[in-house]
Structures are given as structure tokens and as C-alpha cells.
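Enquirer: mind folding the following:
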Amino acid sequence: MPLFPYLEEQLYLDNVSWKPLQQTMTMASSLPSSSSSPLSRLKSMFLRSIKDMASLPNEWASNLNFLKNLVIINCPRLSSLSRAMQYLTSLEELWITNCDEFKSLSDIDDDGMEWQHHNCLRSLRFKSLLKLESLPAGLQHVATLQELIISACSNLIGLPEWICDLTSLEHLVIARCASKLMSLPAGISCLTSLRVLTIADFPNLMTLLESICNLTSLKELEIVRCPNLTTLLDGMHYLKSLQKLRIVNCPCLKKRCKKEIGEDWPKITHAPYLSIYPR
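Expert: Below you'll find the model as predicted:
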């Protein structure tokens, strides 16, 4: 019998201590270099409510060569994955949720060039990360990214202009972030592959960029709780692919989009599905 189990495919830890896995990896590191790590076959790792986990050590991450899915939820001491990310080049999905101390995926002085090796990442989700101030430097190099969801990151300073470089992005959600933001970055208008765009909880957002009408692949547009957004774009009719428009708790838009009599009603009649709530 080996001193430790080889973990096949998945590792699921929920509300347990980090120490047993630390001990397993310590034992593994004492073996000859020709021996395989117990993590080397993992494809999915789910970590939830691990109270004593502060980081993902380099010596572990360097063995996660085949890891495709990493989900971290409610790990209050986790502050960064900056050093580990350079090894996780097979990742397809990375979700980090409700980690109060989490600040970054990249070091402050890092140019982010390690992201050039992330040729598989398709989905990146950040939710309820109260100390996250910016997206990681170098993320613009991930040409494969299709989904970016940022929610309840109240200290996010804003979205960078280099977001325009995410040319494969199809699904973008920005919700409950950057409360002082008065407009969206111009780079969003260059995301010509974008199919779904959700903008939610921007109390100071006053206008949308007219160039958003260049998003010719956009099929779904959702605008939620933007009380100071006063009007829709004049060029909405250029969104030829738009199938679904949903407006929720935006009092100014509700009035202007009132069926047949609202000033903005002619701009949106080409969309087959319209939902304006409350009615």
C-alpha cells in the first residue's frame, strides 16, 4: 500500500481542515523525484469552507498539470493565487466566491506574462471578493476566454480598457461592482463575439456608449437596477442579432420604454423578447 492515495479525477473538500492534505503533500515531496504526485492526475478541484487555507502552495500547484476546473468558495483566509497561476495552464474554469481576503491572481509588480500560457481558460468568475480592486494584469492575453462574470466585488475600481483584447468573450456580467462608475469602458464596444451582456447595480451609471451598437453578435442584453440611466442608445436598431432585452428596476428607462408611447419604444421593437419590470 502506498503511504498516500493517488487522487483520481476529482478532489472535493468541504468544511474540513487543510492540514491532512498538507501532510499528504509533505510525504509525497520526500519520495524520489521519479515518483508521481498524488495530485498529478486531478482534473477538478472543489474547495469550500476551508478555514485554514491561506494559499495554494507552489509545490502543489506545480503538480496540477491536468487540472481543468478549480472552484474555491468561502475560504476566508485565502488572499491570492498569484504564484500558483503560472502552473495551472490547463485550467478551463476558475471560480472564486466569497473569499474575504482575496486580492489578486497576479503580483502587483508582475507584468502578467504568465497568462500567455493559459491557452485553455474559458470561464472566469469572481463573486463576493470584497478586497479585489482590479482584474489581473495579463488577463488580456487569454485569447480563449469566453465567459467573464464579476459580481459583488464592491472595491473593484473599474474595468480596464484592455478588455477589448478578449476577442473570444461571449458572456460578460458586471453586477454590484464599481458603484462610482459613471460609464462603461470604451473597450467593451470591441467585443464583437459578445452574445450576452448583463449590467447590474450601477447607481451612478448615466449613459451607455453609443459604440456598443457595434456588438453585432449580441443576442441578450440585461440592464438591472441602474436608476440614473436615463435613455437607451439611438443606434439600438443596429443590434440586429438582439433576441432578448430585459430591463429591471430602472425607473427612467421604464418610462421611456413604455409600449407604443415611450420615447425609446421605437428603438427596441425589433427585439422578439422584451421584459420591462416592474411593469
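Enquirer: only C-alpha atoms for contact and neighbour calcs from this point on.
Expert: Will do.
Enquirer: which ones are touching the spatially closest residue to P251 that is not a sequence neighbour?
Expert: Ranked by Cα to Cα, 6 or more residues apart in numbering and with sequence neighbours excluded, the top spatial neighbour of P251 is P227, at 6.0 Å. Residues in contact with P227, defined by Cα atoms under 8 Å, 6 or more residues apart in numbering, are 202-205, 249-252.
Enquirer: likewise for L91?
Expert: When contacts are counted by Cα under 8 Å, 6+ apart, L91 is found next to 66-70, 118, 120-121.
Enquirer: how about a cut-off of 10 Å?
Expert: 43-44, 64-70, 85, 118-124 (Cα atoms under 10 Å, 6 or more residues apart in numbering).
Enquirer: before we move on, the earlier item: just the buried members of the contacts of P227?
Expert: Buried subset of these (neighbour count, 16 or more other Cα atoms under 10 Å): 202-205, 249-251.
Enquirer: returning to what we had before: could you verify that the residue nearest to P251 is part of a helix?
Expert: No. Counting by DSSP: H, G, I helix; E, B strand; the rest coil, P227 is not found in a helix; it is coil.
Enquirer: next one: it relative to L129, how far apart?
Expert: Per Cα to Cα, to the nearest Å, P227 is found 24 Å from L129.
Enquirer: another for comparison:
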Amino acid sequence: MKDSDAMQLLKILHPRQNLKALAIIAYSGACLSNWLWSCANLVELQFFGMKNIQCLAALEGFVSLKTLYIASMPKLDYIDYKGCSSSTNFFPSLKELIILKCGRLRGWQREANVQNTRNNEWHHSLPPFSHLLSLQIHDCPNLSCMPLFPNLVTYLRLTDSSIKPLADTLSVSSIGASTSHDMTPPLSMLKSLYIGGIDIDALPEKWMQNLSSLKYLSITGFSSLGKPFRHMRNLSATLKELTIGEFQDYNLQCQDLCCLHSLQTIKFSFCEHLRASPEWICDLQSLPTVHIVSRVRVK
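Expert: Alright, predicted model coming up:
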């Protein structure tokens, strides 16, 4: 189908305005139809495999939206931001955001700032995703400017992508009410973190201090095993499951893990050079389960 035919087909579809869920898949047109923004009651919105879309118009007008899925859009460069009268009006219902395989995506920007965007002068005063509970970002190496996500609770996955969105979020001093006793560090409510394939040698101590509620942690693709776990003592009372994956270090040294008194399960996956069970595992007295999964050679 020609791109022009695809655009015309999408234009004539024009669903009812009370539509709750919409998925646009493998659409080959260069822009979306205006009727999309009249579907104000959308709760779930998916964009997948739209190979020619370079910009998504502002989406924060979908005030009922709970799930937003953007994937496999190789030409997508940015997502527009019109501006809100208040940060509470910015995606007020959004709970889950998934962005996958958008290699050119650089982030959110004001609609009138296209030229500045090309000069890498990004708008950095976006309101946060205040109600977002779950976030997945995979294979988005250029995604560097996006709203902060300090209140995540359920899940954060950041793999093969820029570390900047996470670093920016964790650099915020506090979240919550204005009174000091109500303020909490960003991501202090997060329960599950999956991080891998990013350009960083270690998880900074300040980050680990913030992750005070973390129960499940998966770290993959670091060249050295010791550095990522240097500050694990900050998770000693909460962490229940740890996954170590795709490490290249021959001699695993993770003495810092011995302080994880709440740890119940540790998993090794795709650690090809793991020759023996690390000696420090014996020191984890609370550990009832060890999984060694796929392509590991343990003697």
C-alpha cells in the first residue's frame, strides 16, 4: 500500500469519540489523522511499527489515558509538548508507559521549538509523570529529554538506552508535599528495577540510597561484576530477588552482597565465564534458592 493510500484509509476510519482503546499497527503514512485527538476518552493507546512517522503530536490532552505504548518507530525523532496550565494536568491518569525500539527518538519538546531541537537545545522544564507507576524503555539510545518519573512503584526497565532519564529523575532532591517531613526521595517507592546494557560502570551510592523499597533487582551487561554492586548494603532490609546476567568478568567478587539479609533468591543468567559458584554465596544465610540459567559453565 502506498503511503498516501494508508493516510487516506486512516482518515476515513474515524472511530467514535467514546473509544476506550486504540492500536495503530504497521501504518506506513507519514502523519496521523486529526481525528485521533478527538478521541478524548482513550484509556489505552498503542503505536507500533509506524515506520515513517517522524513526530508525534502532543499526547497530554488524553486526560483519561492509563497506558501508552510506543514501539518500533525507527524514524520517530520527538514527541510534541504543548504545555499545561499546571503539572497536575500533564497525563493525570497515565500509569504505564512503554517505549521500545525507537532508535532516533530524542524526547519531548515544545511544538514551537523544532529548530532549537535540531541544534540540540532541548526544553528541559517538562512537568513530571506524577502518576506513572510502571515504565519500560528499551533500545532507545538517544532518548535524553523526557519528563521525570519520581513516583514509580511497580516496575522500571531501562535497557540498551540512554541513562540520562534515570539520572535526571534521581537528581531531584525530593518529591511530595512542601513540608520537609512529607518529602521522599525520587524512586523511593519503586519495587522492581531491571537495568542493563547502559553506559555506566557502577550504580552510584546516592541512587542506591534512594531505592529504599526495592525488592527485585536485575542487572545485566556490565563488563565488571564488582562495581555495579558496590553499594548493595543500602538494600539490605528490602531486596528479595537478585538477577545477575551477561557478565564478562571471570572472577566474580561480590562481597557487598553478603549484607543482603532479606535476599531469598539469586539468579545467574547468560554468564558464560562463570566457572564456579561464588564463595560469598555461602555467606548469604537467608538464601534458600540459587538459579543458574542457560549458557553457563559451572564446575
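Enquirer: and the TM-score between them?
Expert: Once superposed, chain against chain, the TM-score is 0.77 (TM-score structural alignment, normalised by the length of the first structure); 251 aligned residues with a Cα RMSD of 3.0 Å.
Enquirer: related to what we said a few turns ago, for the contacts of L91 of the first structure, which ones persist in the second structure?
Expert: Retained in the second structure: 43-44, 64-70, 118-123, out of the contacts of L91 of the first structure (criterion both residues aligned by TM-score structural alignment, their matches' Cα atoms under 10 Å).
Enquirer: now the helices for the first structure?
Expert: 19-29, 58-61, 251-256, 265-268 (DSSP state H).
Enquirer: same for the third one, what does it pack against?
Expert: For helix 251-256 of the first structure, the contact count by 3 or more Cα pairs under 10 Å, 6 or more residues apart in numbering; DSSP states H and E identifies strand 244-248, helix 265-268, strand 273-277 as packing neighbours.
Enquirer: which residues in the first structure form strands?
Expert: Secondary structure of the first structure (DSSP state E): strands located at 9-14, 42-48, 69-73, 93-97, 123-127, 147-151, 171-175, 196-200, 220-224, 244-248, 273-277.
Enquirer: okay, and the fourth one goes to which residues in the second structure?
Expert: Aligned by TM-score structural alignment, strand 93-97 of the first structure falls on residues 96-100 of the second structure.
Enquirer: that stretch vs the first structure - mean distance after superposition?
Expert: With mean Cα distance after the TM-score superposition for the first structure, stretch 96-100 of the second structure departs from the first structure by a mean of 0.6 Å once superposed.
Enquirer: I'd like the buried ones among the contacts of P227 of the first structure as TSV, with distance to L145 of the first structure appended.
Expert: Below are these laid out as TSV (distance: Cα to Cα, whole Å):
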residue	distance to L145 of the first structure
F202	24
P203	28
N204	29
L205	26
N249	30
C250	30
P251	34
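Enquirer: quick check, nearest of the residues you listed to L169 of the first structure?
Expert: F202 (21.7 Å; Cα to Cα).
Enquirer: just give me the match in the second structure for that closest one.
Expert: Aligned partner of F202 of the first structure by TM-score structural alignment: F222.
Enquirer: what's near enough to touch the nearest residue to its match once chain neighbours are set aside?
Expert: Closest residue to F222 of the second structure apart from its sequence neighbours, by Cα to Cα, 6+ apart: F247 at 5.7 Å. F247 of the second structure makes contact with 219-225, 268-274, according to Cα under 10 Å, 6+ apart.
Enquirer: tell me which residue of the first structure lines up with F247 of the second structure.
Expert: Aligned by TM-score structural alignment, F247 of the second structure pairs with C226 of the first structure.
Enquirer: distance of its match relative to M27 of the first structure?
Expert: 54 Å.
Enquirer: do the same with L159 of the first structure
Expert: For L159 of the first structure relative to M27 of the first structure (Cα to Cα), the value is 43 Å.
Enquirer: now I247 of the first structure
Expert: For I247 of the first structure, the distance to M27 of the first structure - Cα to Cα - is 56 Å.
Enquirer: next, count neighbours for the residue mapped onto S286 of the second structure from the first structure.
Expert: Counting by TM-score structural alignment, S286 of the second structure lines up with H270 in the first structure. By the criterion of other Cα atoms under 10 Å, H270 of the first structure has 18 neighbours.
Enquirer: swap in D111 of the first structure?
Expert: Neighbour tally, D111 of the first structure, other Cα under 10 Å: 12.
Enquirer: wait, is L10 of the second structure part of a strand?
Expert: No. Assigned with three-state DSSP, L10 of the second structure falls outside any strand and is helix.
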